[in-house]
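Undergrad: need a structure here:
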Amino acid sequence: MKRTVLSGSFCMVMTVLPAASVQAAQATRASFGHTADGQDVEIVTLTNDRGLQARVMSYGASLQSLLVPDRNGKLADIVLGYDALQGYLDHRQYFGATVGRYANRIAHGKFTLDGKNYSLTLNDGPNSLHGGAKGLDMQVWKVTDVKQGPNASVTLEYVSPDGDQGYPGTLTVKATYTLSNDNELKIAYVATTDKPTIVNLSNHTYWNLAGEGSGTAMDQVLTIPGNAITTVDAQSIPDGHVVPVAGTPYDFRVGKPIGRDIGDGHSQQLLFGHGYDMNWVLSHKEIEARMVARVMDPHSGRVMSLWSSKPGLQFYSGNFLDGTTVGKDHHIYRQGDAFVLEPQLFPDTPNHPDFGSARLAPGETYRNTIVYRFGTDSGRNDIK
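TA: So this is what the prediction gives:
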């Protein structure tokens, strides 16, 4: 059947394969290896009745692989990563990982909360990135629940102690991955704290809808309905300005190939990031979940739409994949071979009051639900 989705400037038509019957989606769990200190890392495989398969690893609560059919029904793994645990342990590249406590950057690793100054571990030059030197992506999470269909799911939990990487409060985080028979993968993040803290969680999967290891993803057609970006300095820290995308290489309001304008040397932002690595302003506060991005691969016909309620979307075009990473099936990953889309709060929000608030207090619940919907199109380069 054909599904038409209207959302703001989007009008999307994609083919969704009808289910022959309502069957239970399957979930299995197994060991994926051990860390150097002997912790067992599990991998849970979720499979729906159309063949879509997600593998979720307890190291970093990470999406390790995702098999999705193309327009001819051929399955391919569309996320970058490693075949074995050791690759993730040896090379911190955030492949598929849950990032936090604060996704993205905090300038100089410093912020003030309720009149008290805090200093975080630094791991990105003079700044703190994705939670610091040992963020949530480097922790072994506990698998607390595994369920079978009609929707298969796995829930993982990690308790980050007070002072971890410099963050105040004991933070209890849960990540639930759910796979439906409608080819929808949902990641629901929930967090609570025992004292005021800051939280911004997201997922850092590297996507290539043609299949990991297939080469460049720069011809894949991206749409982002954001009217502005938060500009950054040479350290990729927001400079406090919000600028319109109209007339710039950052305008993806009408879908275009990712690489079409990536070589525009007039853009200081592209020079700073060696490509796209910036936050799109979708709203100035959390609103009802809506489509925040759509990607279509013209070769395979795979379409992914991304839904979230968060105000920002960090888009990164795989600029620092430099040909030294050997991933799954011995594939070498090079610049532009994948992209990352992270729904989240704006980067460095704790140091920019105009950006909103990242504060979480005892008795409150932080949530970020990210939904990926997969289908195929008829092969046109874009559908508006």
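
Undergrad: Please make it C-alpha for all contacts and neighbour counts, starting now.
TA: Will do.

Undergrad: what residue of the chain is the furthest out?
TA: Seen from the C-alpha centroid of the chain, the residue lying at the greatest distance (C-alpha atoms, centre = their mean) is G115, 31.9 Å away.

Undergrad: quick one: that residue from G356, how far?
TA: Relative to G356, G115 is positioned 17 Å away (C-alpha to C-alpha, to the nearest Å).

Undergrad: Then D297?
TA: Counting by C-alpha to C-alpha, the gap from D297 to G356 is 35 Å.

Undergrad: Other residues contacting stretch 266-276?
TA: 231-236, 249, 262-265, 277, 315-317, 319-320 (C-alpha atoms under 8 Å, 6 or more residues apart in numbering).

Undergrad: Can you go through those residues and name the buried ones?
TA: Buried subset of those (neighbour count, 16 or more other C-alpha atoms under 10 Å): 231-232, 236, 249, 262, 277, 315-317, 319.

Undergrad: Alongside the first, I'd like the structure of this one:
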Amino acid sequence: MKKTFFAAIAAGMLFAACNPTAPVGNLTESGLDKKNFETELNGKKTDLYVLTNPSGMEVCITNYGGRIVSVMVPDKEGKKKDVVLGFDSIHDYITISNNYGALIGRYGNRIGNGTFEIDGNKYDLPKNNFGHTLHGGNRGFDTQVFDANLVSDNVLELTYLSKDGEEGFPGNLNVKVTYILSEDNAIQIKYEAETDKPTVVNLTNHSYFNMDGDPNSTNTDWLLTIHADQYTPIDSTFMTTGEILTVESTPMDFRTPTAIGARIDDATFTQLVNGKGYDHNWVLNTGGDISKVAATLESPKTGIVLDVYTTEPGMQFYAGNFMEGTDKGKKGIVYKHRTAACLETQKYPDTPNKKDWPTTTLRPGEKYQSETIFKFSVKK
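TA: Now for the predicted structure:
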């Protein structure tokens, strides 16, 4: 399998495609070379797609794993910054185990013990994380090549058929994800899916945001607000316990802007020990109302502000606790411990095994629909 896989990579390097929205030449504003994203995997071509808006914002996305590769936004001095981590080539995305910027599915986050039941039928999944299934298994959507349709300068549609039994999940699942870059510097992500058998679906985006636009900086001083009165605690294997607890008087309280590093290493709080820092799901107060801000992330240094809106009931905040300085990212910069923050909108983890939580079950004739907006602005 490995020989075939890498042979496909080598063969694919022989062709080139053209993206009419890219700047003159092959380099994007963020410095990416499109040629480095052109290959072929399992008979499908990969490429880099560039979205732009009249405000001058640029978003680069590859159809390999539906990954957001770069996001160029202005800071408080008007200087453009790339505020997501990633790699300079498709080769690195394929050969380095990672989920930078990825579209996560079929099930974002964890399914306990790698198993669940629907209508009395038991399904066993790959156990790839402390005895549980994380982010769809070993070959989740982050490793798949999506069919791409560049609708316009600011709209990209990605589609994928996840076949019945893929990574153990039932049903042929037709997935469509649309990325829209608005004039007011917002990335709108619309998820849709339909199935021919009862299955579970929980799609999200796993961008690693660096609000300083500097991969050498850590998230310690970034200000985070999460509009949530409750969160779902985890055990030492990062699995939700089934409880929903208050954030009141705990380091989990981000209802007012708080520096990420202020309490992250509090060894007296068991949840931070279990998560090796923040790696938890918050129960959002927004109730699925996408007109309300669910979370805000801000860099005092650059003034760049990210507001998150979503139709989802939960959001996983991950503070890069497992970043160990082993991944060499864009421009050859090594990504050190906690140089990013992930804000993954979602249903709660392990919902298929916790029947009182918001369901992720999708049945034939139903349509899965979810929407998340990452809106950027500047605080001067």
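
Undergrad: Surely V308 of structure 2 is within a helix?
TA: No. With DSSP: H, G, I helix; E, B strand; the rest coil as the criterion, V308 of structure 2 is strand rather than part of a helix.

Undergrad: Could you pull up the contacting residues of the residue positioned nearest the centre of structure 2?
TA: Nearest to the mean C-alpha position of structure 2, counting by C-alpha atoms, centre = their mean, stands H206 at 1.4 Å. H206 of structure 2 sits next to 99-104, 342-344 when contact means C-alpha under 8 Å, 6+ apart.

Undergrad: List just the nearest of the residues you listed to D212 of structure 2.
TA: The nearest member of the contacts of H206 of structure 2 to D212 of structure 2, counting by C-alpha to C-alpha, is C342 at 14.2 Å.

Undergrad: Structure 2: which residue goes with the residue farthest from the centre of structure 1?
TA: Here G115 of structure 1 is matched to G120 in structure 2, going by TM-score structural alignment.

Undergrad: how close does that match sit to W282 of structure 2?
TA: Counting by C-alpha to C-alpha, the gap from G120 of structure 2 to W282 of structure 2 is 30 Å.

Undergrad: how near is the equivalent of K330 of structure 2 over in structure 1 to S214 of structure 1?
TA: Using TM-score structural alignment, the partner of K330 of structure 2 in structure 1 is K328. As judged by C-alpha to C-alpha, K328 of structure 1 and S214 of structure 1 stand 11 Å apart.

Undergrad: which one of those two has more residues nearby?
TA: Neighbour comparison, K328 of structure 1 and S214: the larger count goes to K328, with 19 against 16 (by other C-alpha atoms under 10 Å).

Undergrad: Which parts of structure 1 are helices?
TA: For structure 1, applying DSSP state H gives helices covering 85-90, 268-273.

Undergrad: what distance separates the last one from the centre of its chain?
TA: Which is helix 268-273 of structure 1. Computed by C-alpha atoms, centre = their mean, to the nearest Å, the chain-centroid distance of helix 268-273 of structure 1 equals 21 Å.

Undergrad: quick one: which of the contacts of stretch 266-276 of structure 1 sit in strands?
TA: Within the contacts of stretch 266-276 of structure 1, residues falling in strands by DSSP state E are 231-232, 277, 315-316.

Undergrad: Nearest to S308 of structure 1 among those?
TA: The closest of those, once distances to S308 of structure 1 are taken by C-alpha to C-alpha, is F315, at 14.1 Å.

Undergrad: Could you pull up the contacting residues of that closest one?
TA: Taking C-alpha under 8 Å, 6+ apart, one finds 276-280, 339-342 in contact with F315 of structure 1.

Undergrad: With distance to N181 of structure 1 as added columns, please give these in a markdown table.
TA: Formatted as a markdown table, the contacts of F315 of structure 1 follow (distance: C-alpha to C-alpha, whole Å):
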| residue | distance to N181 of structure 1 |
| --- | --- |
| Y276 | 33 |
| D277 | 33 |
| M278 | 33 |
| N279 | 32 |
| W280 | 31 |
| F339 | 26 |
| V340 | 25 |
| L341 | 23 |
| E342 | 24 |
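
Undergrad: The residues you listed: which two are farthest apart?
TA: Pairwise distances across the contacts of F315 of structure 1 peak at 14.7 Å for W280 and F339 (criterion: C-alpha to C-alpha).

Undergrad: who has more neighbours, those two?
TA: Using other C-alpha under 10 Å as the criterion, W280 of structure 1 and F339 rank with W280 on top: 29 against 26.

Undergrad: Skipping its backbone neighbours, what lies nearest that one in space?
TA: Spatial nearest neighbour of W280 of structure 1, excluding adjacent residues (C-alpha to C-alpha, 6 or more residues apart in numbering): I229 at 4.4 Å.

Undergrad: quick one, what contacts the aligned partner of that neighbour in structure 2?
TA: With TM-score structural alignment as the criterion, I229 of structure 1 lines up with Y231 in structure 2. Listed by C-alpha under 8 Å, 6+ apart, the contact partners of Y231 of structure 2 are 244-247, 252, 280-283.

Undergrad: Next, find the distance separating the match of K330 of structure 2 from Q64 of structure 1.
TA: 10 Å.

Undergrad: what sits in contact with each of these two?
TA: 80-82.

Undergrad: Please consider this matter closed, and thank you.
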